[in-house]
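Peer 1: Sequence plus the predicted model coming up.
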Amino acid sequence: MQLFLQQLMDGIATGALYGAMALSIVLVYRASGIVNFAQGEMAMFAAFIAWQAYAWGVPLWLAIVIAMIIAFIGGALAERLLIRPFGTEKSGHLPLIIVTLGLMLMLNSGAAWIWGYLTKEVPPVYGSGGLSIAGASISRQGLGIILTVAVGAGLLFFLFQRTKLGLTMRAAASNPESARLSGVPVGRMLLFGWGLAAAVGALVGALVAPQLFLQPNMMASLLLYAFAAATLGGFDSPVGALVGGLVVGVSENLAGTYIPFIGNEFKQAVALVIIMAVLLLKPEGLFGAKTVTRV
């Protein structure tokens, strides 16, 4: 029982990160209708910026805030300069997917060119040590991640449900044409959506860097889990992204512990199985809206 509680606790901690990364993917999908394959590399690049600021003597939390601000600007510029010229109304989704793949490769190579491939040690944001909860131990960093994601999710919920800006963003994402006719600056809302997603990704990158060790390819596996979480929850559901992240995190931990042929070395297969199962059985995800096509 104690082993189960330990794996459950660890799964919630990692699942919170998967859910937060999936949330950034969902924010872009809701804003532009595309899947941003560069989301992980954008988070990685922002984590390097935070590390560099910290190496120059900036306090760690301030370095993360600076990285989030720079990521917000970078995400907004990516939407304006790379995504908008190839809008789906002009050329469909395929060119946009290729553009995000190109951006992913550019950021990966750029980070390697600037900082190299040697891993960088990043101190845990919430310090070392751990706590015991119901017989299971959890690190201060893990508990801090859970609380940070919970607070961030609450702030985003407040933004989208209780503020004029959030309601305007939702209108622009759900029906751009009607929103334009109502005077909503759809272009600015898309720009803000990409910036917000990049800032969320930057926070995830900074939180996960101490565990994965900072290097250009560190986000590859986490992005796969984030895609599994977004697929499970629904690509148009922020709540689904967070729930999906927790389910994926707990599932992979329990599978790696209790299914012998999976173990710790083959846990990524769990994410792939979840993606395939959801696409086959419930393509819109657990919380996604069903699309009705008129024929």
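Peer 2: Done, it's in.
Peer 1: from here on, contacts and neighbour counts on C-alpha atoms
Peer 2: Noted.
Peer 1: Now for this protein: which helix has the highest residue count?
Peer 2: Taking DSSP state H as the criterion, the chain has its longest helix at helix 2-32.
Peer 1: Packing partners of that one?
Peer 2: If contacts are counted by 3 or more CA pairs under 8 Å, 6 or more residues apart in numbering; DSSP states H and E, helix 2-32 sits against helix 39-55, strand 136-139, helix 140-162, helix 164-174, helix 186-212, helix 220-233, helix 238-258.
Peer 1: and residue 124, what is it in contact with?
Peer 2: 141, 207, 210 (CA atoms under 8 Å, 6 or more residues apart in numbering).
Peer 1: Counting neighbours, which of these comes out on top?
Peer 2: Counting neighbours by other CA atoms under 10 Å, residue 207 leads the contacts of residue 124 with 24 neighbours.
Peer 1: so it makes contact with residue 145?
Peer 2: Yes: with contacts counted by CA atoms under 8 Å, residue 207 reaches residue 145, the gap being 6.9 Å.
Peer 1: could you dump the contacts of residue 124 to CSV with distance to residue 67?
Peer 2: Output for the contacts of residue 124, formatted as CSV (distance: CA to CA, whole Å):
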residue, distance to residue 67
141, 19
207, 12
210, 16
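Peer 1: what's the closest of those to residue 107?
Peer 2: residue 207 (19.2 Å; CA to CA).
Peer 1: In contact with that closest one, which residues are there?
Peer 2: 124, 125, 145 are the contacts of residue 207 under CA under 8 Å, 6+ apart.
Peer 1: Dump those to a markdown table, plus distance to residue 290.
Peer 2: Shown next, in a markdown table, are the contacts of residue 207 (distance: CA to CA, whole Å):
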| residue | distance to residue 290 |
| --- | --- |
| 124 | 41 |
| 125 | 40 |
| 145 | 32 |
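Peer 1: Give me the buried positions along stretch 105-121.
Peer 2: 107, 108, 109, 111, 112, 115, 120 (16 or more other CA atoms under 10 Å).
Peer 1: another structure for you, compare them:
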Amino acid sequence: MQQFVNLTLNGISQGAIYAAFALALVLIWRSTRVINFAQGAMGMFTTYLALMLIENGQPYWVGFAAALVGGLLLGATVERVVIRPVEGGPELNAVIVTLGLFIALQALAAVLFGSTYESFPAPFALRGFDLNGFTVAFTPFSVFVIGSVLVVMLALVGLFRFTDLGLKMRASAFSQEVSRLLGVRVGRMLTLGWAFAAVVGSLAGLLIAGGSLVHPAYMEPIIVFGFVAAVLGGLDSPGGSVVGGLLIGLALSYVSGYLGSELVTLAALAILVAVLLVRPQGLFSHAAERKV
């Protein structure tokens, strides 16, 4: 019973991390209709920015804030300099560019920061809570991670459902020509979409790094699991991505605990294939929205 409880709590903690990355994918998809495969590398880059500040004596929260601001600027720059030239062409062009950017950022990080593993601090304790004489796999930092993910999810829901800015961003993503005729500054909306998504990606990078080791490729497993979570919940649904992240976290935790850690990646692939075969739009997406 204790093992089941620990696996469940560990799955929730890991699932919240996958959900954080999935939220970044959902945001970039809803605001630009592009899947950004460089999202993880961008988050890794801003996490190193935070680490440099912390290692130079700055408080954790200064590094945290600097990473988020760095993500905002990096996302806007990437859209303006890298993505803007291929906008308006075949959709596959932008996807290929993000794959190239992913490789370039990882290589640049290895040159600038080195390829060695470095410890990244956590703002809260990493020791599990004590319940009835035994320690559970759920820490104060896990509470912070889950709280952060819920705040981001609610912010995205509010942005796209209740604000004029969110409506303009979605309109620009679906039909740029019509949006321009209606007076929407499409270029600015696309830049904001990339910038906001990079902020969420930077937050995901910080949450993933907290209390663990970072290196230029530390985000790679999260990219896979976060993408599966986004597809499972639905790329149009912030709430669905959170639920998808938690479901993936729980499923992979149980697989690792009862069947073996070597089967985790295979289990994630099986879940992805099953979702694409049974409900390719995701559990919480509305097909009607995709037809507008």
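Peer 2: Noted; the coordinates are in hand. What you see is a predicted model; the values in this text were computed from it and never measured.
Peer 1: Now the TM-score, please.
Peer 2: Here the TM-score for the pair of chains, by TM-score structural alignment, normalised by the length of structure 2, is 0.92; 289 aligned residues with a CA RMSD of 2.0 Å.
Peer 1: do you know which of the helices and strands packed on helix 2-32 of structure 1 lies nearest residue 30 of structure 1?
Peer 2: In terms of CA to CA, the element of those nearest to residue 30 of structure 1 is helix 164-174, at 5.5 Å.
Peer 1: And stretch 186-199 of structure 1, what's buried?
Peer 2: For stretch 186-199 of structure 1, by 16+ other CA under 10 Å, it's 186-187, 189-199.
Peer 1: same thing with stretch 169-186 of structure 2?
Peer 2: Judged by neighbour count using 16+ other CA under 10 Å, the buried positions of stretch 169-186 of structure 2 are 169, 170, 171, 172, 173, 174, 176, 179, 184, 186.
Peer 1: what about the counterpart of residue 262 of structure 2 in structure 1, neighbour count?
Peer 2: Residue pairing (TM-score structural alignment): residue 262 of structure 2 is matched to residue 265 of structure 1. Per other CA under 10 Å, the neighbour tally for residue 265 of structure 1 reads 9.
Peer 1: and if you look at residue 277 of structure 1?
Peer 2: Quick note: residue 277 of structure 1 (other CA under 10 Å) scores 14 neighbours.
Peer 1: quick revisit: so how far is residue 255 of structure 1 from the match of residue 262 of structure 2?
Peer 2: The gap separating residue 265 of structure 1 from residue 255 of structure 1 is 11 Å, by CA to CA, to the nearest Å.
Peer 1: Check residue 243 of structure 1 too.
Peer 2: Taken as CA to CA, the span from residue 243 of structure 1 to residue 255 of structure 1 is 18 Å.
Peer 1: same deal with residue 8 of structure 1?
Peer 2: 11 Å.
Peer 1: ok, now residue 268 of structure 1?
Peer 2: As judged by CA to CA, residue 268 of structure 1 and residue 255 of structure 1 stand 10 Å apart.
Peer 1: Tell me which of those two has more neighbours.
Peer 2: residue 255 (19 against 16).
Peer 1: hang on, the earlier thing: farthest-apart pair in the buried residues of stretch 186-199 of structure 1, please.
Peer 2: It's 186 and 199 that sit farthest apart of those, by CA to CA, at 19.9 Å.
Peer 1: how about residue 275 of structure 1, what's its match in structure 2?
Peer 2: Aligned counterpart of residue 275 of structure 1 in structure 2: residue 272 (TM-score structural alignment).
Peer 1: Counting neighbours, what do you get for its match?
Peer 2: Neighbours around residue 272 of structure 2, by other CA under 10 Å: 20.
Peer 1: and the nearest residue to it once chain neighbours are set aside, how far is that from residue 97 of structure 2?
Peer 2: Nearest non-adjacent residue to residue 272 of structure 2, counting by CA to CA, 6 or more residues apart in numbering: residue 228, 5.7 Å away. Counting by CA to CA, the gap from residue 228 of structure 2 to residue 97 of structure 2 is 21 Å.
Peer 1: Would you mind telling me which of those two has the busier surroundings?
Peer 2: residue 228 (25 against 16).
Peer 1: which residues does that one contact?
Peer 2: 244, 248, 268, 271, 272.
Peer 1: Next: residue 47 of structure 1.
Peer 2: By CA under 8 Å, 6+ apart, the neighbours of residue 47 of structure 1 are 64, 67, 202, 203, 205, 206, 209, 214.
Peer 1: So which of those residues is surrounded by the most neighbours?
Peer 2: For those, counting by other CA under 10 Å, the largest number of neighbours falls to residue 202: 35 neighbours.
Peer 1: Not counting residues beside it along the chain, what's closest to that one?
Peer 2: Among residues not flanking residue 202 of structure 1 along the chain, residue 43 sits closest, at 4.5 Å (CA to CA, 6+ apart).
Peer 1: Quick check: that neighbour touching residue 201?
Peer 2: Yes: the pair residue 43 of structure 1 / residue 201 is scored as a contact, 4.7 Å apart, by CA under 8 Å.
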